[in-house]
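Enquirer: Can you look at this prediction? I've put the sequence above it.
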Amino acid sequence: MRPVVCAGSAPRPVREGGPRTVEHPRGRDHVLTAVRTALAGAGDRHGTALAVRGEGGSGRSTLLRWAAGAAADAGGQVLRVAPRAEGATSAYSALRSLTVPPAAVSGALPGAVRAALPEALRGHARGGDETSVCSALWRTLAAAERRPVLLTVDDWQWLDPASARALAFVARRLDGTRVLLLAASDGPGPVLSADRGTAELSLPALGEEAAREVLADRHPGLAADAVAAVLAVAEGNPRALVDLPTALTPDQRAGRAALPDPLLPGAALERCLGRRFRALPDGTRALLAALALLEDDAEAGDVAWLAGALGHDLDALAPAEEAGLVTSERTPRFVRRVHRCLAHATAPAAVRRRAGRAWAELALTRLGGGPAGPAGARPDGPASPGEAPPDPGGAGPHHEDAARLEALGHAAVAGRRWSTAIRAFRMAGDLGPAPWERSRLHTAAASAALSDGRPRLALALTRGPDARPAGATAHAVRAVRAAALFDVAFHADDSLRDLRAALEAGPVAGTDARDLAAFQMSVLTSLTHDPAPARTALEALPADAGEALRIAVAARSDPVSRAREIREGLVGAAERALRTPGAGPWELTWLADAAWQVDDPVSSGRLLSAALQRSGSERGHLPHCRELRAELLTAAGRWEEVRDLVTRRSAEGGAGLPDRHAVALTSQLLLVCAYQGRREEAREPAREVRRWARDRRSAHHAGLAAYAALLLAQADDTGPADGADWPADADPCRDAVTRQAHAVLVRGALLRDDPEAARAHQARAQRAGLTRFSDGTTLLVRHGRALLAAYTDEPGTAELFALAEDAATASARPFDRALLALDHGGWLRRRRHPAAARTRLRAAYETFGRLGAAPWQEQARTELRAIGAPPPGTARTATASGRALSAHERRIVRLAASGLSNREIAERLLVSPRTVASHLYKVFPRLGISSRRELRDALIGGGDAL
């Protein structure tokens, strides 16, 4: 028998279809497990009811479809109850959609039972009571004998009261049946009979990983900026994740055009939530449209100001609050970020213009801006011959709004409110009727985006469909694109050419990009080891360039030779910047970078922290801050923090090729893997860094990859010859990696029996004056000199190692200190000074252990075993010879270590003094010691308590 639907009087057939592929809900493993368990229980006559609660778009319908597919695959029968419409109150209107099980399910089901529910519904329509309907529904479902039944109810909150009572009646009586009732709701009220023990499952927002998987499945190839924007707005809501990208143009999806601000909702969100906004009063919609333009750090007074400017008060938000769209706790906010998109998109054009005008007035008031002139201030001077002049007859509402927004953009640039500047310039450009005017204002927005650390947005704004630059704007576009491409698509030759042109272009729209171009030129010198770009930048800096920028560029151009001059300038500039509240985070970041270039990690860390504290809404320096912080953490041995930083950056970056900052973080992760000897984990970062260095002609990254390979070779002794191809002309004055790798280079050359190469490295470092450059390089150079002396067995080797140890006390790099202790301890062991060797080797063992550098720690352990000393923290269960001490021997050793004589020990243990002496005579060699004075250290190092 085919299934029929209870349509009131006569049943009508429903077409049966074959099995369908059902979407697997992402990030819902706990719910899927519970549903699978309940389905299995229903098959064993342990029927139950499950309530699923989740907000709109959380995937309730997807879950019900998946459950229906799982039940069908298991041979069960799927029945559905669907409310006819939101707010329907007709009795049993939802229950009339229920599909009655066929005879194949009910077996020899009497005809009276099969017809019970349709007859009860018809009887109720003629005035019958509810009891007969509830009883008939339960009898029909409970009669399933051959196959379990899954009954799904979507949108429980829309059920008519009579259908809800009938289903709750059934839910309380399912035990002992083959029925699973699965009901979903997004309403606040009770679902089923939760008070009777019905399990309730929640559908929270998806996590970061699951949300990215949803985007990758439904929208492959989405640009990194689009992915980040959708993730931020959707907040883990599956419907928003799937729907928001559908409103983007192909160019926006590919990253070739700027994203809408705010994002536009797609058709599904419009159907789901748009009607809530359209049903609001006009005043509420206008205030919500203005609220959508406010920054996240807006205060309650800002919202009140907007309401007054629009001719309302905060009571206008009451309807939106009742609809669950905003919350009024302290400062009115949208409940969900996607509500901001809908508030702006669903407002009529006239309402959006009013809201934009009110927002601009508020922002100008907060920034101290004055009234705009008829045409607004031009950021790039008068029009050039190739650019159309302002239209004097362009007066009107649109012209006045555009002028006001442009004035706001300039005020925001002056106040370093980059997000406000970007939005103001974009909105002004969108109101401009002429293509050249739109291009000019969008270029101003791109310049602000560059200062905000959003190079991809800057590129998109300069190459949008309306981008038609001419005259001075064309020069501005070239300058902005050069600075943006340096981060997004760096290539040594192209970047040098573009940045040099940017320095010659002069001030550009919105802000002056020459400062950033000059700093990037100095970074180019560090990446290519070519001093010319930094020198060009120093010569091209305008007379009014800031002190911090000059110091930063000088530190990149020649950090070793000019170290004293740079440090002296840093001291005064840093104190002035830290004392001056108006000093921006860019200046502090440049000073932090300069301190790092002259190997002063303490000052660099202090300035970097101050820059982050002063960031506020300015975040343009943050990509460089992340890069600089990763380098500081790597040097300080805080390697787990480096991993966390790289993981967070990878999550933010999304799809696409890594930019310059991303590969800089990957390089630090590669070094961490190399220091810790994690060869397998280092393979992929090493390939990425080498490929990037080759394709972009970055000598710096090529050196980092080579240094990592040398560390890995020495860590597990798999290839001590690695490093033989290190450039013979590597200049430690300009190459930071050669300075950092000096001791390892000398060590590697000696391990492969190439003392001439070791002497060449040492000679270059000493000629460069690295012993006078910093505490860190002093340690490395003295370490290399001591290794050479130990290799040739020079008489003054001990004094050279002592000098290196003196330098180690001031070094801030724990790995370098531990490596010196390992080499010094090994030399002392070979010179048969076990006590002195033990002290150094234990220090190396402990430091390598804290750093997680397991292969290096194993080398220290091997050296300790060679002198019969156990590593620190190791319980003494066996001696160096492999024979364990007996309990009696351990008691004698402890007493002797405490200072007791043989006779005193014998009296305590009731043995003869000769027996005590005999035991100690046998134990000393097994402990790797030669006198009673060393007993205490041996026991402490072995982990034994006295």
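Expert: Yep, it's here.

Enquirer: use CA for all of it now, contacts and neighbours both
Expert: Noted.

Enquirer: Next one: the residue most central in space within the chain from Val5, what distance?
Expert: Nearest to the geometric centre of the chain sits Arg648, at 2.4 Å (CA atoms, centre = their mean). For Arg648, the distance to Val5 (CA to CA, to the nearest Å) stands at 53 Å.

Enquirer: what do you get for Leu459?
Expert: For Leu459 relative to Val5 (CA to CA), the value is 58 Å.

Enquirer: Between these two, tell me which one has more neighbours.
Expert: More crowded of Leu459 and Val5, by other CA atoms under 10 Å: Leu459, with 27 against 18.

Enquirer: Contact partners for the more buried one?
Expert: Neighbouring residues of Leu459 by CA atoms under 8 Å, 6 or more residues apart in numbering: 256, 446, 480-481, 484-485.

Enquirer: thinking again about what came up before, any idea which helix or strand carries the residue nearest to the centre of the chain?
Expert: helix 639-653 (DSSP states H and E).

Enquirer: check contacts around the residue nearest to the centre of the chain.
Expert: Per CA under 8 Å, 6+ apart, neighbours of Arg648: none.

Enquirer: In addition, the following structure is provided for comparison:
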Amino acid sequence: MSDKLTGALSAMDPCAAVSLVGRSAELRVVHSLLATAIDRGSGLMLTGAAGVGKTALLDVAAQRAAEAGFRVLRVTGSQFDRTVSFAGLHQMLQPLSEEIAALPTHQAATLQAVLGLSEGQPVEFIAIASAVHAVLSQTATRARPLALIVDDAAWLDRPSAMVLGIVSRYVRTGSIALLAASRTGDESFLSGTGMATHEIRPLDDTAATALVAERFPALAPRVRRRLVAEARGNPLALLELPSTLDKPQQTERGTLPAVLPLSDRLKRIYCEGVSALPAGTRRLLLLAVLDGSGDLRTLRRAMATPEARPGLCPAERGGLVQVDVETGKLVFRHPLTRSAVMELSTSAERRWAHQVLAEEFPAGSDRRALHLADAAVGPDEHVAVLLHDLAYDTLRRGDAVGAINALLRASELSATGAGKGRRLAEAACLGANITGDLRNVRDLLDNATGADSRATRSLPAAVAAASQLLNGEGDVDTAQRLLVNAIDNDATLRQSDDTMLSEALHTLLRVCFFSGRPDVWRSVDTALSRLHPHAPDPQLPVMRAALGDPAHLALPVLPRLDELTSDLHRETDPTRIVRTSAAGAYVDRLPGSRSSLRRVVDDGRGGGAVTLAIEALFLLANDAYATGQWDDITALTDEGLGWCTTYNYRLQAWPGRFLQGLLAAARGDDETARTVANTLVSWGNPRGLGILRTYSAHVKALSALGDADFGMAYYHLTSVTEAGRLTSPHDLWLLWDFVEAAAHSGHHAEATAHLETIRALGVHQLSPRLAMIADGAAAIADQASVDRDLFERALATPDAECWPFDLARIHLAYGERLRRARASGAARPHLTAALATFERLRASPWTTRAANELRATGLQPRPTNATKARPSPLTPQEWHTAQLAATGLTNKQIAAQLFLSPRTVAAHLRNAYPKLNVTSRAGLRDALTGLAGEVEG
């Protein structure tokens, strides 16, 4: 039977089906204790701070012991029963009445007296301990071992503790597992017995975060991080603290208190030590909590005595605080002690402390304003003004949530209805445009109107309402009317401060972009011309040009855009990061914004500016598409779309869906591409969202081009653009598509007109990628000839490999032309290069086109496994140059075949030699053969 028990324990996974997060090591310790106890008894004392999870581990131990065939006895000490003699033994022995009756008469009588079942008096402790040990030994057999689980051992009554202390010394004489738990530092019956101890440590941050996420999945990420930091790995605190927050605070729609409140259970743990302190010490600790810096000099001045340190002695002796020997600052040993100090203070004491601390900071400082706000009892316009200014300083530092909280508190302290209404409207504006929770905007605007009926006619209110209309329902026409009227009514465009005026104009920019109608941009141009040269934000003219009409207006502002982009690594305001990045999207400046955009995404994941994080994700996905990092697109867009659903951003979702549709079209998933394209039109057309119609045409045209259906592609493209006109910013992304579709479908005049416009506007000067595409498009416009100079110039664009899909399409077009011109040998390298890139991108329609063209040259494409193959270290040009060199051809002969110069051929070979680990032509054949095998997988 014991072998069966041992086998059962051996087969049992110590951590399986257990809901204790982060306790795998402790569970293995318990499992080992039970396994050892079968053959020879063993004991273990678990120690740890209150709430660290000792009882939870004992519960699991009892469950596992029972499952393994142990008989389980449980004893729990309590403060209430601590004065009741033998209360602990009574809990343990109650289930053993039958076993007690089978003991020798004197031992049975002893235990019956202990249990109060007879009139006899208990004898000395050694006799009681002997009887207890006898009944436990009789009960515990190898066939059915005994698990004795004792919780809160330090709270057992003294007689029971003494008896169990004696018994614990002899557990090894039977099949008994003794597992007890007690707070660290508490004396218990096991103290001094030599029994092994195991300290239960707080959870690490990873486990703590997982526990909170599992039990409270609705918590906003930033709130979750705050709770994890405050709980310091204490599981009880992690599970109790969320219950002290209301729903808005849990989802970060409400303000989190500076010091978290405690639940009743946590109060019993953390308030006990604080409540025992002298009143003066508690006041000093309250100042320390509200100051937060730990600076003892501040505390000394605030208490108006140079001898402040002795007042901390009771708290230091109680283990609540300590002075860090390195920094000299006061440190609370556990963050929740701060909460206990706050819980035990009165509102009058807290206001006193804030007022005292406010005097420690100079006029105009943020800390002074915050302390004065917390010390205020009723309306105080002076403090409201200070908080209003603080809000925008906070916003410029990138903390939009903090800015809104400051505005809300400023509204509460406003002495007039007009001030209250204006500040609520500004909070609504920032909430709609930056933090991302549209659900609060209407409530804030209603409250603003209740405070001042004129608030709804203010510029901030108009921006908030327009943002809600735009981001929610996509109502661009109503949003535009609201914004234009509010801006026009804003006196001389200087009634509001620069921040609100800037928000209004940036929102109007977004309205114009999504409308997709060139005439709508006149409203922005009118406002900017009236402001010139004193625009409230230097980004506005840049965004108007580079985002609104890059083909016609971007060239003059590119130096300023490049300057703004190069400074993004130092920028702390996520609003400016996203707006600068968006301005650079159509002119290929996104690579310079990547790291900054990722910071914005991280901020959004942490509960910061969610609206901006959504835009940042989609801008990163745009960049991933252009630069061939296609496997990243789905993850980026899925995350952004998830936030759009959570925060009810309906319009904001469509750029993400467009990118998913574009990826589907490029990879031949025609059903998904068609569904996305049709949905874009069905949602966008009734709302006048021209950009969604353009997105839809782009997706449909790309699908058609992949299948070489050039007539259908031309049909889709001409539904949103016109030959020889670049009226939409998105037309820059359709240059190649339009010329290819027109040239292949017999619309030669239209292709030529488009190219003339491209040349006249200087599109090639906007970015190297656009220069490459412009040269490539010019090369394919005339179907009757092969313009090798234009093709070669396009392929020689610096860093052309950075845009693999565009580059591969140019290689494909060049190869097609060369093959049709009966230059099959020259076509093969280009077709092979295109095929390799399309396979890596899993662009299956283009893979098929390139493979078919390659076969038509008489060369069978090499079989590849794009998902498993190791990428070649050589570029396509290096590969084909090395292949020809391996056959014995000279540089001049290779140059003639590949339409390159001998110098270029020599450069390709110099690059290829070290990559192949060879030093001359002699080793090329073997190296290329081995590499081909590896690449083919």
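Expert: Received, thanks. Here the structure is a predicted model, which means the values were calculated and not measured.

Enquirer: Could you tell me the TM-score of the two chains?
Expert: A TM-score of 0.68 describes the superposed chains when it is computed by TM-score structural alignment, normalised by the length of the second structure; 839 aligned residues with a CA RMSD of 6.3 Å.

Enquirer: re earlier: farthest-apart pair in the contacts of Leu459 of the first structure, please.
Expert: Spanning the widest gap among the contacts of Leu459 of the first structure are Arg256 and Val480, at 15.5 Å by CA to CA.

Enquirer: These two: who's more crowded?
Expert: Val480 (34 against 20).

Enquirer: Let me see the contact set for the equivalent of Ala548 of the first structure over in the second structure.
Expert: By TM-score structural alignment, Ala548 of the first structure lines up with Gln539 in the second structure. Listed by CA under 8 Å, 6+ apart, the contact partners of Gln539 of the second structure are 579-580.

Enquirer: could you redo the last one with a cut-off of 7 Å?
Expert: Thr580 (CA atoms under 7 Å, 6 or more residues apart in numbering).

Enquirer: Helices along the stretch 51-200 of the first structure, start to end?
Expert: Counting by DSSP state H, counting those that start in this stretch, one finds helices in the stretch 51-200 of the first structure at the ranges 60-73, 103-106, 111-114, 116-125, 130-142, 161-171.

Enquirer: And the ones you listed: which comes nearest Leu864 of the first structure?
Expert: Of the helices of the stretch 51-200 of the first structure, nearest to Leu864 of the first structure by CA to CA is helix 60-73, at 60.7 Å.

Enquirer: number of nearby residues for the residue lying closest to Gln660 of the second structure once chain neighbours are set aside?
Expert: Nearest residue to Gln660 of the second structure, sequence neighbours excluded (CA to CA, 6 or more residues apart in numbering): Thr634, at 6.8 Å. For Thr634 of the second structure, the neighbour count with other CA under 10 Å is 16.

Enquirer: Please name the nearest non-neighbouring residue to Thr394 of the second structure.
Expert: Ala403 (5.4 Å).

Enquirer: what's in contact with whichever strand or helix holds that neighbour?
Expert: Secondary structure assignment for Ala403 of the second structure, by DSSP H and E: helix 400-413. By CA under 7 Å, 6+ apart, the residues outside helix 400-413 of the second structure that reach it are 255, 378-381, 384, 387-388, 391-392, 394-395, 419-420, 423-424, 427, 430, 434-435, 608-609.

Enquirer: In PyMOL, how would I select the buried members of these?
Expert: In PyMOL, this line selects whichever of the contacts of helix 400-413 of the second structure come out buried by 16 or more other CA atoms under 10 Å:
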select buried, resi 255+379+380+381+384+387+388+391+392+394+395+419+420+423+424+427+430+434+435+608+609
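
Enquirer: Which of the contacts of helix 400-413 of the second structure fall in helices?
Expert: 381, 384, 387-388, 391-392, 394-395, 419-420, 423-424, 427, 430 (DSSP state H).

Enquirer: Among those residues, which one lies nearest to Glu934 of the second structure?
Expert: Nearest member of these to Glu934 of the second structure, counting by CA to CA, is Leu395, at 53.8 Å.

Enquirer: what sits against the closest one?
Expert: Ala403.

Enquirer: Quick check: the gap between it and Gly933 of the second structure.
Expert: 57 Å.

Enquirer: Helices along the stretch 451-600 of the first structure, start to end?
Expert: 455-462, 472-488, 492-505, 514-528, 532-540, 547-557, 563-579, 585-597.

Enquirer: average gap between the first one and the second structure?
Expert: This means helix 455-462 of the first structure. Aligned to the second structure and superposed, helix 455-462 of the first structure gives a mean residue distance of 6.0 Å (mean CA distance after the TM-score superposition for the first structure).

Enquirer: Then the last one?
Expert: After superposition onto the second structure, helix 585-597 of the first structure sits on average 4.5 Å from its aligned residues (mean CA distance after the TM-score superposition for the first structure).
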